[in-house]
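Need a 3D model of the following:
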Amino acid sequence: MSKSNKYRFGTKAIHAGVEPDSATGAIMTPIYQTSTYVQSSPGEHKGYDYSRSQNPTREALEKSIAALENADYGHCFASGLAAIDAVIKTLKPGDEVISTNDLYGGTYRIFTQIFQDFGIHFHFIDMLEASNIEKHITEKTKLIWVETPTNPMMNIIDIKTAANIAKKSNVLLCVDNTFSTPYLQNPLDLGADLVMHSLTKYIAGHSDVIMGALATNNKELSEKLAFIQKASGAVPGPQDCFLVLRGIKTLHLRMQRHCENGAGVANFLKSHPKVDKVFWPGFKSHPNHDIASRQMHDFGGMISFSLKENSVAAATEILKKFELFTLAESLGGVESLSGHPATMTHASIPKAERDKIGLSDSLIRLSVGVEDLEDLIQDLKQALS
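Reported below is the predicted structural model:
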C-alpha cells in the first residue's frame, strides 16, 4: 500500500510511515527495544548499527511526522526542548535570532539562560505585524523563530509574510507548530524552512509521552540536524515512539473535537460577567483573525482568559474549584487541563516582560479536551460562580 502524499490528512495519519512488519506481517509497527544490531562483518549490516543513530520504530515515526507536515525529512528528539536545542546548535557564536516576544516559557529559558551564554543573541519582538520583523534583521541574523498561535496569549503571526522576509534576507524561518498540529496548519507549505513540534502535546495526545520533532524540506539542514541528533544523543526510546505512532492514528478525530469544544468554551467565557478578556483566534474581533482564517483550517482548543479581578488569588480560587479542567502543566491531551502561566509555564519569564505582552496575574490557560461539551461548560459555571 502506498503511503505517498496523494492521500488526505486522515488517511496519512493512519498509514504514513507505517509498513507491515516484513518478518511477521504485524500491521502495527513493532517496538524495536534494542540498543544494537548484529553485523555480518565489520561495517556490514541491515541499515541499523546502534539505536542512538537509527531505530526502526523511530524511523517509522519520523516518516509519519514528515508526511503530516508535507516534508521530505523528519527528526524526533527526547523532548520538544531537545528539538529546539538541536535547531540552535546549527548556529555559532555571534549569530542572532529574532523571536516573537510571546512564546513558551521553556523556549525563552533555553534561549536566554543557556544559549545566550554561548554568544548567540536573541531579540524578542512584537510580530503581530509580521512586517515588523524586517527592520530588526542585520547581517548577523540567521534565524527567525515564530510561534503561532502563541503561548499563552493566542496571538496569530502571519507565516507567509515572515517567510517572504526570511527568504529575502537569506535567513531561516522556524515555526513552532505545537498548538495547531499539522491538522490545522502546515508552515512548510506557507514558506517556512523548518517546523517544530512538542509531540508531547496534541500529536501524541494522551499525556503519556515526552518527545519533540522537527520537519523540513531542506536536505542540507536535515543532514545537520541528523548529525546533531546522533552526536548529542537526545533521542526518544522506541516504546515512546510506538505510543506517538498510535496517537497519530486518531489525531484528525481528536483535533476535530478539540476545535468544536474550544469554540463552545470560548463563547461561554466571552459572555461570563467575571471574565475580562478571552484570547481565542476564532473570534472575529481577535487581532489577526483574518490571517488565522487563511493559514489555519480551524481555531484549535487552546484558550486563555483573564478575570476582571486581576490577581493571582482570584485565579487560584477558580483553578482550585475546577473538577474537569485539571490543574497541571502541559496541554493537548484528551483530558481538559487548566494552568496559571504566571506561576507555572511562564514563571521563568520576568514579570516586566510578561506585563509587556498582557500576560496578567489573573490569566488562566485552558487546554480544552474531548469530553462532552455540556460537562465542560458546567464545570466552568461552578468554578466561576
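
C-alpha only now, for contacts and for neighbours.
Will do.

ok, and the closest non-adjacent residue to residue 122?
residue 97 (4.8 Å; CA to CA, 6 or more residues apart in numbering).

Run a quick neighbour tally on that neighbour.
Residues lying near residue 97 (other CA atoms under 10 Å) number 24.

Does it belong to a helix, a strand or coil?
Here residue 97 is recorded as strand under DSSP: H, G, I helix; E, B strand; the rest coil.

Is it correct that it is in contact with residue 123?
Yes: counting by CA atoms under 8 Å, residue 123 is a contact partner of residue 97 at 6.2 Å.

so which helix or strand takes in the nearest residue to residue 155 once chain neighbours are set aside?
Nearest residue to residue 155 in three dimensions, chain neighbours excluded: residue 149, at 5.3 Å (CA to CA, 6+ apart). Assigning secondary structure by DSSP states H and E places residue 149 outside every helix and strand.

Let me know the distance separating residue 149 from residue 103.
Plainly put, residue 149 is 9 Å away from residue 103 if you go by CA to CA, to the nearest Å.

Equivalent analysis for residue 128, please.
The value you get for residue 128 to residue 103, if CA to CA is used, is 13 Å.

Same question for residue 193.
Distance, residue 193 to residue 103, using CA to CA: 19 Å.

With residue 296 instead?
As judged by CA to CA, residue 296 and residue 103 stand 19 Å apart.

more neighbours, the two?
Higher neighbour count among residue 296 and residue 103: residue 103, with 24 against 21, using other CA under 10 Å.

here's the other one to compare against:
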Amino acid sequence: MKFNTKTIHGGQEHEVAYGAVMPPIYQTSTYAQTTPGGHKGYEYSRSQNPTRHALEKAFASIENGDYGLAFGSGLAAIDAVMKLLKPGDEVISTNDLYGGSYRLFTKIFEGFGIKFHFIGMQNAANIEKYINKNTKLIWVETPTNPMMTIIDIKATSVIAKKHNILLAVDNTFATPYLQQPLELGADLVMHSATKYLGGHSDVVMGALIVKDKSLADKLYFIQNASGAICGPQDSFLVLRGIKTLHIRMQRHCENGKAVALFLKKHPKIENVYWPGFEDHPNHDIAKSQMKDFGGMISFTTKGNNYKDAIKIVENLEIFTLAESLGGVESLSGHPASMTHASIPKEEREKTGVVDSLIRLSVGIEDIDDLITDLKQALK
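Sure, this is the predicted structure:
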C-alpha cells in the first residue's frame, strides 16, 4: 500500500457492529465484563480505547512502524521516552531544538540525574566524541525548530547502532509524508500530532512510533502507568486529519517554496532558512532523505533589528501571529519571545535564534494572497 492510500486506509478496519466507515468516538471510561477479567479487549480507557487504538494503528502505518502510541501532547510523548532512562544515563541532543523539549530536558529530567549534551549535529561525526558508557539516547530534530538545520538520520543511526544507543527522531516538521526516520535506521519517531498530523489547529496530541516489540512494550507500560493519554474525541480529530495529510503537505510544500523564493529576493531580508535552497547547509542530505522541503521557513531582516521583527509579525494580516504550526492556516511567530523563550538568550543565539528571527508556518491558502500579505507587512 502506497503512502497516499495509507493515510486513508492504513491500519484501519470498518467498525464491526454496524460497518461504520469511520471509527466511532467511544466516549466511555470503562467497559462491561462478563466475569472478572472477561472482556472484549478493552477494560479501562486509560489502558486502551477503540478510537485511540484506531489512531495508534494509523500512526504506525504512515511511519512504516509496527507499533504506535498516542499521548495527550507532544511533550507527554517525549516525557515517556525520557522515562526509559535512569539516573546517571546521558542523552546527546540536537542543540537547535524546540524550546519545550529543552525545558523538559533541563528543568525536569536533569533534576532526576540524567545528563544532556546539546551539540551541533550538522556533521554526524561530531556525535561520537560525546559518547561514553553512560550514553543511552540520541535525540534528533530534522529539520530543526526554528533554524531548519538538516541532520543525516542514516549516518546518525550507524553511529547509534555501533554503540548500542537508541536513536529517536522528532519528525514533526517533516511529517511521514516527507521523511520516514524508521526506514533510515531510527529506533523511535516522535510527533507533535498537534501540528501537521492533526492539521487544523483544533487538537493537542503527541505520537510515538517504533518497530521493536520490546521497546513498544516498555513504552505502552509507561503510557498506561503514567496516564498521559489523549481522549477519544481528540483521537477522532487527528485520525480525520491524517486522511488529508498527503494533499495538505503537497500544498504546504508548494506555498513554502514560493514564500521562500520571495523572501530570498526581497531587499529588506538578510537570511532565509529553508532546506530547499542549494546553499542551505546539508541541502544534499535533505534532498536524499526528504521527499520535498516542507512549509516551515525562518528569516531575519537586514540590520537584525528586534523592533522590525515585531512590527512585521504585528502587521501581517493573513499570517496569524500565534504559537504552533502545521495547520491549514498560515502562522507567524517570534521564536525568541514565544516558542523558544525558555532557552537562555546566550544559548539560543549560539544556534541562530536571534531576536530578529521570524518563523513562518506557511499554510494552504492561495499563494498570491500570502505573498501580498508579506509584501505589505515588509513595507
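
one step back: quick one, what contacts the residue nearest to residue 122 of structure 1?
Going by CA atoms under 8 Å, 6 or more residues apart in numbering, residue 97 of structure 1 touches 120, 121, 122, 123, 141, 142, 143, 144, 145.

In which helix or strand does the fourth one reside?
Assignment of secondary structure by DSSP H and E places residue 123 of structure 1 within strand 121-125.

Ok, the last one next?
Here residue 145 of structure 1, judged by DSSP H and E, is contained in strand 141-147.

In structure 2, what stretch matches that strand?
Taking TM-score structural alignment as the measure, structure 2 aligns residues 135-141 with strand 141-147 of structure 1.

mean distance, the matching stretch to its aligned residues in structure 1?
Its matched residues in structure 1 lie on average 0.1 Å from stretch 135-141 of structure 2 after superposition (mean CA distance after the TM-score superposition for structure 1).

Pull the residues that contact that stretch.
85, 89-94, 97, 151, 160, 164-171.

cool, stretch 25-37 of structure 2 as well?
For stretch 25-37 of structure 2, contacts defined as CA under 8 Å, 6+ apart pick out 39-40, 42-46, 49-51, 232-233, 236.

Figure out how far it is from the centre of its chain.
33 Å (CA atoms, centre = their mean, to the nearest Å).

Tell me where structure 1 has helices.
9-15, 56-68, 80-88, 105-109, 159-168, 181-184, 219-232, 238-248, 251-270, 289-295, 312-321, 351-356, 373-384 (DSSP state H).

Go through those and name the closest to residue 21 of structure 1.
Taking CA to CA, helix 56-68 is the member of the helices of structure 1 nearest to residue 21 of structure 1, at 10.3 Å.

After superposing, tell me the mean distance of the closest one to structure 2.
Looks like 0.4 Å for helix 56-68 of structure 1 (mean CA distance after the TM-score superposition for structure 1).

center of structure 1 - which residue?
Central residue check for structure 1 by CA atoms, centre = their mean: the C-alpha nearest the mean position is that of residue 178, 1.5 Å away.

Make CSV from the helices of structure 1 and add distance to residue 30 of structure 1 to it.
As requested, the helices of structure 1 are exported to CSV (distance: least, CA to CA, whole Å):
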stretch, distance to residue 30 of structure 1
helix 9-15, 15
helix 56-68, 7
helix 80-88, 24
helix 105-109, 33
helix 159-168, 37
helix 181-184, 25
helix 219-232, 22
helix 238-248, 8
helix 251-270, 20
helix 289-295, 36
helix 312-321, 41
helix 351-356, 45
helix 373-384, 36
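
Could you say which one of the ones you listed comes nearest to residue 198 of structure 1?
Using CA to CA, the helices of structure 1 put helix 80-88 closest to residue 198 of structure 1, at 4.2 Å.

what's the matching range in structure 2 for the closest one?
Helix 80-88 of structure 1 covers residues 74-82 of structure 2 once aligned (TM-score structural alignment).

Good, wrapping up.
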